[in-house]
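Chemist: just coords:
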């Protein structure tokens, strides 16, 4: 079943997306020139991350996982929302060019299948999903 596209523009979603856009400015995107930022909201605050590329693409760290790792290593496991901003996607590229990879989707589900995922597009729109929307049948141990 296709996922329903839901736009949002509440003040908290906009502020978290703005933080993700700001984080993208710190990306190390030497190879793709595709800067991505992420911002995770928790009960303890907001944690940001940016993509860090490597010549061996498989070793690249996505912005989403960088932000989540920062929250987790700060002892803050109660993730409530994550915003993702692909600032170098062209406005006409559409939503698909801004979506998280499969590895990041699995990370979202690891912490909360109901995690709210906000996708900012260069057109200025913010789409809202849950981790479960984006990865309907995740790998789960036990």
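Modeler: Nice, I can see it. From a predicted model like this one, the values you see are computed outputs, not experimental measurements. Residues are numbered from 1 along each chain as shown.
Chemist: contacts and neighbour counts: CA atoms only from here.
Modeler: Will do.
Chemist: Which residue lies nearest the spatial centre of the protein?
Modeler: With distances taken as CA atoms, centre = their mean, residue 84 lies nearest the centre of the chain, 3.4 Å away.
Chemist: Now do the strands in this structure.
Modeler: For the chain, the strands defined by DSSP state E cover 36-42, 45-50, 79-86, 116-120, 126-130.
Chemist: One more to weigh against that first structure:
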């Protein structure tokens, strides 16, 4: 799937966001190495800490479906600049995506910034950090 198609998928799913509190819908679309596309939108809750961002919804849907290898992701919101993922989403991305994987950050004005996962979260906490090397 090309970049524009992936961004369009993120825009379409953004319309399904459940955002009665922030009124800030976000959409994300993720491609896997097998060619499948997983989409996600943010889903809010009155107990704000249990809200889930669009990026994590798409990633978790893919993981729950057995996918483990990913190609690229697009994230879109109605912002002035290309929408940046929150810290929680960046950490989840660093867990499941290779550091060199492409992430397209965009807005409804077609301003796009393409970055790698490593650029989004340099020096991220990794699974190997959990293992005592002594």
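Modeler: Structure's in. What do you need? Given the structure is predicted, the values throughout are model-derived calculations rather than measurements.
Chemist: rewinding a little: need the counterpart of the residue nearest to the centre of the first structure in the second structure.
Modeler: Aligned counterpart of residue 84 of the first structure in the second structure: residue 75 (TM-score structural alignment).
Chemist: Against residue 61 of the second structure, how distant is the aligned partner of residue 12 of the first structure in the second structure?
Modeler: Matched across to the second structure, residue 12 of the first structure falls on residue 2, judged by TM-score structural alignment. Taking CA to CA, to the nearest Å as the measure, residue 2 of the second structure falls 21 Å from residue 61 of the second structure.
Chemist: Between these two, which is the more surrounded one?
Modeler: residue 61 (15 against 8; other CA atoms under 10 Å).
Chemist: Please say which position in the first structure that one maps to.
Modeler: Matched across to the first structure, residue 61 of the second structure falls on residue 70, judged by TM-score structural alignment.
Chemist: in terms of contact, does the residue nearest to the centre of the first structure touch residue 37 like I think?
Modeler: Yes: using CA atoms under 8 Å, residue 84 of the first structure is in contact with residue 37, at 5.9 Å.
Chemist: okay, and the common contacts of those two?
Modeler: 20-21, 63-64 (CA atoms under 8 Å, 6 or more residues apart in numbering).
Chemist: residues touching residue 102 of the second structure, list them.
Modeler: 71-73, 114-117.
Chemist: thought the match of residue 61 of the second structure was touching residue 46?
Modeler: No: if you go by CA under 8 Å, residue 70 of the first structure and residue 46 don't touch, sitting 9.8 Å apart.
Chemist: Save the strands of the first structure as JSON lines, and put in distance to residue 142 of the first structure too.
Modeler: Output for these, formatted as JSON lines (distance: least, CA to CA, whole Å):
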{"stretch": "strand 36-42", "distance to residue 142 of the first structure": "26"}
{"stretch": "strand 45-50", "distance to residue 142 of the first structure": "29"}
{"stretch": "strand 79-86", "distance to residue 142 of the first structure": "22"}
{"stretch": "strand 116-120", "distance to residue 142 of the first structure": "24"}
{"stretch": "strand 126-130", "distance to residue 142 of the first structure": "22"}
